[in-house]
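Enquirer: Provided below for reference: sequence and predicted model.
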Amino acid sequence: MQTIKLGNIEKLIIHTIGNKNNEDGVNFSDSLTDFGSVEDIIRKLVEKNFKFEELYQFYFVPNLDLNPMYTFISSIFENNSDQNFVEQTKNSGRYLYDKSTHPQIKPGELYVFYMNQSILDGEEVDCVGIFKSETKETVLKVENEQSNYRLRDIHGMNIHKLDKGCLVFNTERKDGYLIAVVDNTNKSSEAQYWRDDFLSVRPKKNEYHQTNEFLSIAKQFVTKQLDEDFDLSRPDKIDMLNRSVDYFKKHETFDKQEFEEEVFANNGVIESFRKFDQIYRQENEMELPDSFEISAKAVKKQSRIFKNVLKLDKNFDIYIHGNRDLIEQGVDENGRKYYKIYYNEEN
């Protein structure tokens, strides 16, 4: 994982971008925005919202140079004059407006800033930051009127949480730069225009991405494919999910053959997994090596969504964390299903 320390904001500009489908239009600034009194607030907003475990890169089919945002950002890095910065941010705003056609997309302010002296793995790099404010917060302002006070409501941007944003670091240009992305408002697939349509980015193929993707493959196999090929109980499948996560927690380096033998421990299951893995990679256009360094951050993220709960009607939830031998399944003489659980001590 890259070590990143953000630098100083050199220049900032704000534009307003509406929803094209609603014919909201755009409103561009012709000059830079004075941000001196709020620079610390903007820096804290950026530092709080951006995570650098999973990084992205611009891409475009058939050629990276055809990605409009890649072109606009490259121009800013090549020519950092105020005039060119303003012009390229307007180009970015026009392009964002063209992509803002889904009815769920709200109008908002587009902030673009240039940051210098950021440190990435010990090297100084410049950075272009872009974020859009769509959700407005309401605060009450107290105004002193001679011998009395009055309250007035003011609507503005949340200074703690970003709606959408990206940081583009001026490194690895030929591969599409290094980019951090945040999108906290549109989680549904039909509305994820920021990352896919506007930026056109994809995850950088580092250890975080590789760990995350392979754990996803293992989870999909156990939860969706195993039932078609084998007659396994729910505790058996939970046990496989637990062993999958445990392998990544206990090892620093991933080895596919070793993983298969430790987690599945059955030639038939291993063969089924290999077929599923191959088809899954082809369908999702995914390239993964059979050996890579394991990212502890990715393991921690994925382990949260690996369900190890055995739900029995609406009466019981049994959490299975390990040692499959301590739980037995059966049916009594009256046809009622049961689980028998063994333990050493009660906590």
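Expert: Perfect, thanks for sending it. Note that the structure is predicted; figures quoted are calculated from it, not measured.

Enquirer: Please count neighbours and contacts with C-alpha atoms only from this point.
Expert: Fine.

Enquirer: list the contacts for K174?
Expert: The contact partners of K174, taken as C-alpha atoms under 8 Å, 6 or more residues apart in numbering, number zero.

Enquirer: Could you check how far it is from I119?
Expert: Noted for K174: a distance of 20 Å to I119, by C-alpha to C-alpha, to the nearest Å.

Enquirer: now the farthest one out in this structure, which residue is it?
Expert: S147 (52.1 Å; C-alpha atoms, centre = their mean).

Enquirer: which stretches of this protein form helices?
Expert: All helices of the chain, identified by DSSP state H, fall at 39-49, 68-78, 82-99, 207-220, 226-229, 234-250, 256-263, 267-283, 296-303.

Enquirer: out of these, which comes closest to C127?
Expert: Evaluated with C-alpha to C-alpha, those place helix 68-78 nearest to C127, the distance being 8.4 Å.

Enquirer: Give me the contacts around the closest one.
Expert: Residues contacting helix 68-78 (C-alpha under 8 Å, 6+ apart): 58, 64-65, 84-85, 88-89, 91-92, 95, 126, 128, 170, 176, 198-199.

Enquirer: Relative to N21, which of these is nearest.
Expert: Nearest to N21 among the contacts of helix 68-78, with distances taken as C-alpha to C-alpha, is Y95, at 13.9 Å.

Enquirer: How about the closest one, nearest residue that isn't a chain neighbour?
Expert: F198 (7.2 Å; C-alpha to C-alpha, 6 or more residues apart in numbering).

Enquirer: for the one you found, what are its contacts?
Expert: 69, 95-96, 99.

Enquirer: And the lengthiest strand in the chain, what does it pack against?
Expert: Ranked by residue count under DSSP state E, the longest strand found in the chain is strand 108-120. Other helices and strands packing on strand 108-120, by 3 or more C-alpha pairs under 8 Å, 6 or more residues apart in numbering; DSSP states H and E, are strand 4-5, strand 8-17, strand 123-133.

Enquirer: One more to weigh against that first structure:
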Amino acid sequence: MFDFSQTSIQGIAIHRVGSKARGNELSLSQRLTQISDEEILGILKTYFLQPFRQPEFYSFSHETDLSFNEVYKFAEKLFENPDNLFETSVSIAKHLFQSSNHPNIKDGELYVVLFTHCVVEDELVDAIGIFKSETKDTFIKIYEKQDGFELEQHQGISIRKLDKGCLIFNTEKDFGFKVVAVDNTNANDEARFWKEIFLNIKRREDDFYQTSGYINLCKDFVKDVLYHDGSMDRAEQVTLLNKTRDYFAQTDIFNRDEFEERVIRKPEIVDAFREYKNEYQQELGCDLKDSFTISIDAAKQAKKLFKSVIKLDKNFHLYIHGGRDRVEKGFDRDKGLNYYKLYFDAEG
């Protein structure tokens, strides 16, 4: 979905943005950061772009009109005139500082980067990257002397994990651009400022959105409903998740009626699923369609989310990949214990 192999950094501006709520200051650079070392540029490219692997797209939004979205306006002008990178970066830094009103928002370095030659869904486009590093790691530098070695403690940024970032691709401007975003530092409500307040972006309700939405719906339905009400034993629940995973992996077009008939089957479970889906959509404010093209990238999530395992006390793990008719569950009255009975043709 993304190809950054030929992507290059055309310019970079760095500022330090303090937490306004804590009374810390905004420290602005006076010029672009000049980097001539190709190795450092390669490290930065990996640091900035590696987190963006899934095509989970957002678009800029505003309750009144898109033109009132600050970052959207900055991006629009910068794409029109890339020579204004530094001036635009200052405007973005000031906007981020004004958005940092929660006391839990950390100080950090802001990077505004101009990229060229990004391939997004087979389209070659330029991109603007806005990144923020907040977490500092401690590392040790070792110096060799004539008679031995000396150690020094330093603090710096880990290039293995980007704290916050977004990529704005120069495509579909009239719809708020295509945007991808990450926030790895805090999942609490106060940290939602990066996507909701600073960027003001909303997820696109595309095929990736629909596919991942249904996969999460099915996972939560099993966990929140079937696991608690006892309408299915654990082996049947695992089988249902396996069938869901296989359906999304083997089907091109999702159809709700077909999915319910092939995967869920039992009428009473179908009714419970539909009721849960309505509550799920209202609670999350999402709209899951009855038919859509299944996203291959999103369907791969099911392999990670759906666990084909039943944990029995602390002694056994039972993996079920199919053949539900060869698994029996019962209760031994003499021993006062539950049991599973498995039928098989041959040992592996």
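Expert: The structure has been received and is ready for your questions. Computed from a predicted structure; not experimentally measured.

Enquirer: ok so, going back, and the contacts of helix 68-78 of structure 1, which of them are buried?
Expert: For the contacts of helix 68-78 of structure 1, a burial check counting by 16 or more other C-alpha atoms under 10 Å picks out 58, 64-65, 84-85, 88-89, 92, 95, 126, 128, 170, 176, 198-199.

Enquirer: G322 of structure 1: which of those is nearest?
Expert: Distances from G322 of structure 1 to these, taken by C-alpha to C-alpha, are shortest for F58, at 41.3 Å.

Enquirer: what do we get in structure 2 for that closest one?
Expert: Matched by TM-score structural alignment, F58 of structure 1 corresponds to F60 in structure 2.

Enquirer: Provide a list of residues in contact with its match.
Expert: 66, 69, 72, 175-177, 179, 199-202.

Enquirer: ok, back up a step: after superposition, how close is the longest strand of structure 1 to structure 2?
Expert: Here the mean offset of strand 108-120 of structure 1 against structure 2 after fitting is 1.8 Å, by mean C-alpha distance after the TM-score superposition for structure 1.

Enquirer: which residues touch that strand?
Expert: Under C-alpha under 8 Å, 6+ apart, the answer for strand 108-120 of structure 1 is 2-18, 89, 93, 124-135.

Enquirer: Could you give me the ChimeraX selection string for whichever of those are buried?
Expert: Typed into ChimeraX, the line below selects the buried ones among the contacts of strand 108-120 of structure 1, using 16+ other C-alpha under 10 Å:
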select :4,6,7,9,11,12,13,14,15,16,17,18,89,93,124,125,126,127,128,129,130,131,132,133,134,135
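
Enquirer: Of all residues in structure 2, which one is nearest the centre?
Expert: Central residue of structure 2 (C-alpha atoms, centre = their mean): V182, at 6.3 Å.

Enquirer: Quick check, it in contact with G165.
Expert: Yes: look at V182 of structure 2 against G165 with C-alpha atoms under 8 Å: they come within range, at 5.3 Å.

Enquirer: and for the two, which residues touch both?
Expert: Joint contacts of V182 of structure 2 and G165 (C-alpha under 8 Å, 6+ apart) do not exist.

Enquirer: Report the buried residues of stretch 48-65 of structure 1.
Expert: 49-50, 53-60, 64-65.

Enquirer: Now go through those and say which are in strands.
Expert: 56-58.

Enquirer: got those as CSV, with distance to Y193 of structure 1 columns?
Expert: Formatted as CSV, those follow (distance: C-alpha to C-alpha, whole Å):
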residue, distance to Y193 of structure 1
Y56, 15
Q57, 16
F58, 14
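
Enquirer: Tell me the one of those residues nearest L140 of structure 1?
Expert: Closest to L140 of structure 1, out of all of those and judged by C-alpha to C-alpha, is Y56, at 38.9 Å.

Enquirer: Excluding chain neighbours, what is closest to the closest one?
Expert: Here the residue nearest Y56 of structure 1, using C-alpha to C-alpha, 6+ apart, is P203, at 4.2 Å.

Enquirer: Which residues are in contact with L226 of structure 2?
Expert: 232, 237.

Enquirer: let's go with 7 Å and repeat that
Expert: M232 (C-alpha atoms under 7 Å, 6 or more residues apart in numbering).

Enquirer: again with R53 of structure 2
Expert: Contacts of R53 of structure 2 by C-alpha under 7 Å, 6+ apart are F2.
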